[in-house]
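Peer 1: Model the structure of this input:
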Amino acid sequence: MPHLYDMTLTEMQQWMADQGEPKYRAKQIFQWLYQRRAVSVEDMTNLSKALRQRLGQEATLGTSREVTRQVSKVDGTVKFLLGWPDGVTVETVLMRHEYGNSVCISTQVGCKMGCTFCASTLGGMIRQMTAGEMVEQLLYSQRLLDESHERVSSIVLMGSGEPMNNFDAAMKFIDIVNDPNGLNIGQRHITISTVGLVPGIIRLADEGRPITLAVSLHAATDELRSSMMPVNKAYPIAKLMEACHYYHNKTGKRISFEYALIGGKNDSLDDARRLARLLKGLPSHVNLIPVNYVPERNYHRTPKDQIQAFVNELRSLGVNATVRREMGHDISAACGQLRAEHAGKL
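Peer 2: Have a look, this model is predicted:
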């Protein structure tokens, strides 16, 4: 049965035509879904009763349900744990900033990348998220924002899972939410994160989309990075950086590098100097992330003064670097934490 949220406008127009309906019906449905946030086909009052009955019988609207919700008392961050009929759960996070509202979307149920500092990988990957399931995640946040007449201003594909390992669905999701007849969220306001899957970076560069690329780096040597991120054995730093340069040369866009600071592991001034040498000549921004504590991993947070020293060293060497503002630290806001807690794995 077709999932309405899983269709681009073009696909919906073809589906309507196949049903013997005029194509303009697709635009009406699309606007009901995304501009008016209809939760039922019965809400679509400019469609005939017969068509609404057919849609109700022959198509699926939302398939998820809210399992639980956490709201930060510190900064208003909201984390939804959503469930689907096959029993899986995923998280999506709404973050409120001075410059707007950002939503973090999960692209997979769990993750198979095995990064040692991340809760998402505990239990491995269960399955891929469809584009429509990603859309549903986004709409939970948008409907909450509707209550205060606000809107989602930016999206980050940084939740559970590796977006480049679900490339087609992730790009389709972007096309759906970017459509001016729908949510109309510009691609320049969308960021896709990867652990460093080189083929995906190359493919993204060749598609020429104006979205922002964020690369999870976390170490400047192969030995250290491989111990933290198994993907580095397949795509070592030299190959990753070659792909990043290709991406910049092809798109003209700078790259954001995510670097999780882990006490005593990758947070020395020598580590900062190695990182600066690695990024020399590549327009980029380093987003430093004080590591979240995951009980299974014996990782410790870098002290504040050492974080600042790391930042200062990078800046003195010409690297654009900032420390990520922590959002929702009084709730389970790190990727995979709430899902793992719900499943009893933490």
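
Peer 1: contacts, neighbours, all on C-alpha from now
Peer 2: Noted.

Peer 1: quick one: Ile192 from Val156, how far?
Peer 2: To Val156, Ile192 is 6 Å away according to C-alpha to C-alpha, to the nearest Å.

Peer 1: Ok, Ala321 next?
Peer 2: Ala321 sits 19 Å away from Val156, going by C-alpha to C-alpha.

Peer 1: next SSE after whichever strand in the chain runs longest?
Peer 2: For the chain, the longest strand by residue count, based on DSSP state E, is strand 89-97. Counting by DSSP states H and E, the next helix or strand C-terminal to strand 89-97 is strand 100-104.

Peer 1: got the angle between that following strand and strand 89-97?
Peer 2: Using axes from the mean of the first three to the mean of the last three C-alpha atoms, to 10 degrees, the direction of strand 100-104 lies 160 degrees away from that of strand 89-97.

Peer 1: Hmm, Thr212 is touching Ile192, no?
Peer 2: Yes: with contact defined as C-alpha atoms under 8 Å, Thr212 counts as touching Ile192 (6.3 Å).

Peer 1: Would you do the same for the sequence below? I want to compare the two.
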Amino acid sequence: MTEQPPVRTTTPRQVRPEGAPANTGIRQVRPKTEGWQQAKDETGRPLLQFASPKRGKPPVHLADLTYDERVATLKKLGLPGFRAKQLEKHYFTHYTSDAADMTDLPASGREELVAGMLPPLLTEVRRLETDRGDTIKFLWKLHDGALVESVLMRYPGRITLCVSSQAGCGMNCPFCATGQAGLTRNMSAAEIIEQIVRANALIAAGGLGGKKSSDHSLDRVSNIVFMGMGEPLANYARVMQAVRVMVDKEHGLGMSARGITVSTVGLVPAIKKLADEDIPVTFALSLHAPDDHLRDELIPVNSRWKVDEALDAARAYFDKTGRRVSIEYALIKDMNDHAWRADLLAEKLNARGRGWVHVNPIPLNPTPGSIWTASEVPVQNEFVRRLNDAGIPTTLRDTRGKEIDGACGQLVATEEDEAAAEATPVG
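Peer 2: Alright, predicted model coming up:
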């Protein structure tokens, strides 16, 4: 009988992330949820929700329609098409949906016309201020009781509004408060636009503090960032209708496309679609890790489209539009802020050419005792230095609204918010 060789038992080899130096003793914290249970699919992977759950749709609003559709709707009501321009001027220029302000419309049937074309969409539940009145967070209640937030910020020379595009979010990123409850529903184009109109009304009434005498910018929202609740490219059609209304100089808000930033965690097919829109918005990719080993855990959609696929799509956006891409990168202590990751990020970006990208690291908003906390200042500075030294323009981003939970990744309805919303009637 032939003697069999002894069976060797081995300890599974720990896989080192691509680009990571060996045996450095660098501390590596793994992503995990804290205080909530991450939803998983039948395979045990974090659940991704791309489709909006079925709920009652919001009423159709002027901003949901193209100009031709607005005219056609009015004609069906037996009214002349030119009333569309009158309604547009009141809503997009004077920021009002109040029929009493619209004295150029016939008194007979005015209330019904305005109620039908400009139905109420957002009910303000709460308003919190910080930064000496230069930052305001709004909590809005939608027609079906869903809650969303937006954040208004005055900077020297510009006013920025961070808008929500979904109630909740289906991307299930473990470090983002918004994704904890999953996706409630997509927002309509008009619900997105209404956040801007209501902000403009507040600004026009003097409700946003602190404009300096040397600041000659207009008193209205000049910059939009789709970085509130939701994954914008998962609500693609409605977000793009809202963007078209924003940039329409004749029948909309007349904003500059260059002042509008559309962000995504990496929905590659939608990034390619955005590049074909011929609307030169700023595109931002929320990357947060340059290696798939970490990003698979940090950004669950990375299981569908890997880092290199997302970066290739971002580069293609630049090639098609000529608009420099922003890379958003939340710096999290001992998790994704290692110097070697800065080097790997620079290597991947430079491999796709020069001059096409700008990196915006932002210190994560700290929570006492949590693994999710901001990188230490020397680590932040080293991360930025390495990118800049590699020829990648990099700017550490200012954080606004931390005190009112209005900063990046903090937008979520609390129990206190929900109690306030319960006591607030819609309308």
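
Peer 1: quick revisit: out of Thr212 and Ile192 of the first structure, which sits in the busier spot?
Peer 2: Higher neighbour count among Thr212 of the first structure and Ile192: Ile192, with 21 against 18, using other C-alpha atoms under 10 Å.

Peer 1: Return the residue of the second structure aligned against the more buried one.
Peer 2: Here Ile192 of the first structure is matched to Val262 in the second structure, going by TM-score structural alignment.

Peer 1: Pretty sure its match sits in a strand.
Peer 2: Yes: using DSSP: H, G, I helix; E, B strand; the rest coil, the assignment for Val262 of the second structure is a strand.

Peer 1: any idea how far it is from Ala190 of the second structure?
Peer 2: Val262 of the second structure is 17 Å from Ala190 of the second structure, where distance means C-alpha to C-alpha.

Peer 1: and if you look at Pro119 of the second structure?
Peer 2: Distance of Pro119 of the second structure to Ala190 of the second structure, given as C-alpha to C-alpha: 10 Å.

Peer 1: So for the two, which residues contact both of them?
Peer 2: Contact criterion C-alpha atoms under 8 Å, 6 or more residues apart in numbering; residues shared by Pro119 of the second structure and Ala190: His61.

Peer 1: Those two: which has the busier surroundings?
Peer 2: Ala190 (27 against 19).

Peer 1: Surely the more buried one is in contact with Pro59?
Peer 2: No: here Ala190 of the second structure lies out of contact with Pro59, judged by C-alpha under 8 Å, at a distance of 9.4 Å.

Peer 1: what do those two both touch?
Peer 2: Here Ala190 of the second structure and Pro59 have Leu121 as joint contacts, going by C-alpha under 8 Å, 6+ apart.

Peer 1: which ones are touching the residue nearest to Ala342 of the second structure when sequence neighbours are not counted?
Peer 2: Leaving aside its chain neighbours, Ala342 of the second structure sits nearest to Phe383 (5.6 Å; criterion: C-alpha to C-alpha, 6 or more residues apart in numbering). Taking C-alpha under 8 Å, 6+ apart, we find Phe383 of the second structure in contact with Asp337, His338, Ala339, Ala342.

Peer 1: conserved subset of the residues you listed in the first structure?
Peer 2: Retained in the first structure by both residues aligned by TM-score structural alignment, their matches' C-alpha atoms under 8 Å are the following of these: Asp337, His338, Ala339, Ala342.

Peer 1: looking at the alignment, what does the second one pair up with in the first structure?
Peer 2: Here His338 of the second structure is matched to Ser268 in the first structure, going by TM-score structural alignment.

Peer 1: how much space is there between Val156 of the first structure and Arg277 of the first structure?
Peer 2: Distance of Val156 of the first structure to Arg277 of the first structure, given as C-alpha to C-alpha: 28 Å.
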